[in-house]
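K.L.:
model this:
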Amino acid sequence: MGLTYYGYPKCGTCRKAKAWLEAKGFELREINIAEAPPAEEELGKVIATSGLELKKFFNVSGTKYRELNLKDKLVGMSDEEKISLLASDGMLIKRPLVFGDSKVTVGFKEEEFENVWTK
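P.N.:
So this is what the prediction gives:
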């Protein structure tokens, strides 16, 4: 099964997730999230499919998140504005972002990957 994998090559967590997925035999359409973040429309569909809260998609430990003071700003933003913000800068998105076959994972926890991506 092919998956879309948005990751950042310098991110150790992304490399672990990628290695895990490849070891399980997944074919990945790999995209550098910093160079080509998902478009608003794609991101909206992924978020809806995931069933997760929109805030789970923000990289809250990232420099950009802190620089933009998003902890305080997100409260007053609409979901559309939040998605637009995420699509504008891939470094704001928690990574890796993996999706396919009506499934989505954000970040990497081996136990979660095991539950979601085990064939």
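K.L.:
For the rest of this, base every contact and every neighbour count on C-alpha atoms.
P.N.:
Will do.
K.L.:
How about the contacts made by the residue nearest to the spatial centre of the chain?
P.N.:
Residue closest to the average C-alpha location in the chain (C-alpha atoms, centre = their mean): Leu97, at 2.7 Å. Residues in contact with Leu97 (C-alpha atoms under 8 Å, 6 or more residues apart in numbering) are Tyr5, Tyr6, Gly7, Val104, Thr105, Val106, Gly107.
K.L.:
and the fourth one, what element?
P.N.:
Val104 is part of strand 103-106 when elements are defined by DSSP states H and E.
K.L.:
which parts of that strand are buried?
P.N.:
Residues of strand 103-106 classed as buried: Val104, Thr105, Val106 (neighbour count, 16 or more other C-alpha atoms under 10 Å).
K.L.:
this one next, for a side-by-side:
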Amino acid sequence: MLFIEYPKCSTCKKAKKYLEEHGIEFEDRHIVEENPTKEELAEWIRISGKPIKKFFNTSGMKYRELGLKDKLPEMSEEEQIELLASDGMLVKRPLLIDGEMVLAGFKEAEWPE
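P.N.:
Model prediction:
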């Protein structure tokens, strides 16, 4: 299982603690030092079955600075994925990935499933 996080993020810390408390093994990856690639993001979005917007960190400063709330609806899917791949701070975190499912963000109630 791959756990992608920003270590200073409080939600990421809670998610990591949850995984450790439940004895779930995972590979840890820093989202800024090793940002997801376009190929990874496209695959994860496909597997998740969720819209691309769910993969944007909509509460992040970078999202607001770039005015993405207004720009995203006019962008193609490919342009949005390229944008996500350009900066880890734009990506919703944490991400938890195993070959069959992808969780973006941490809502403890959803994780046991």
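K.L.:
what's the TM-score for these two chains?
P.N.:
The TM-score (TM-score structural alignment, normalised by the length of structure 2) is 0.97; 113 aligned residues with a C-alpha RMSD of 0.8 Å.
K.L.:
Looking for the alignment partner of the residue nearest to the centre of structure 1 in structure 2.
P.N.:
Using TM-score structural alignment, the partner of Leu97 of structure 1 in structure 2 is Leu95.
K.L.:
can you give me the helices for structure 1?
P.N.:
Taking DSSP state H to define them, one finds helices in structure 1 at 12-23, 40-50, 63-67, 70-73, 79-88, 110-117.
K.L.:
of all those, which lies closest to Ile33 of structure 1?
P.N.:
Closest to Ile33 of structure 1 of those is helix 79-88 (C-alpha to C-alpha; 9.8 Å).
K.L.:
Could you check the closest one and say which residues are buried?
P.N.:
The neighbour-count criterion (16+ other C-alpha under 10 Å) identifies Lys82, Ile83, Ser84, Leu85, Leu86, Ala87, Ser88 as the buried residues of helix 79-88 of structure 1.
K.L.:
Pipe these into TSV and attach distance to Glu112 of structure 1 per row.
P.N.:
What follows is the buried residues of helix 79-88 of structure 1, written out as TSV (distance: C-alpha to C-alpha, whole Å):
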residue	distance to Glu112 of structure 1
Lys82	25
Ile83	24
Ser84	27
Leu85	26
Leu86	23
Ala87	25
Ser88	27
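K.L.:
quick one: which of the residues you listed is nearest Leu68 of structure 1?
P.N.:
Leu85 (10.8 Å).
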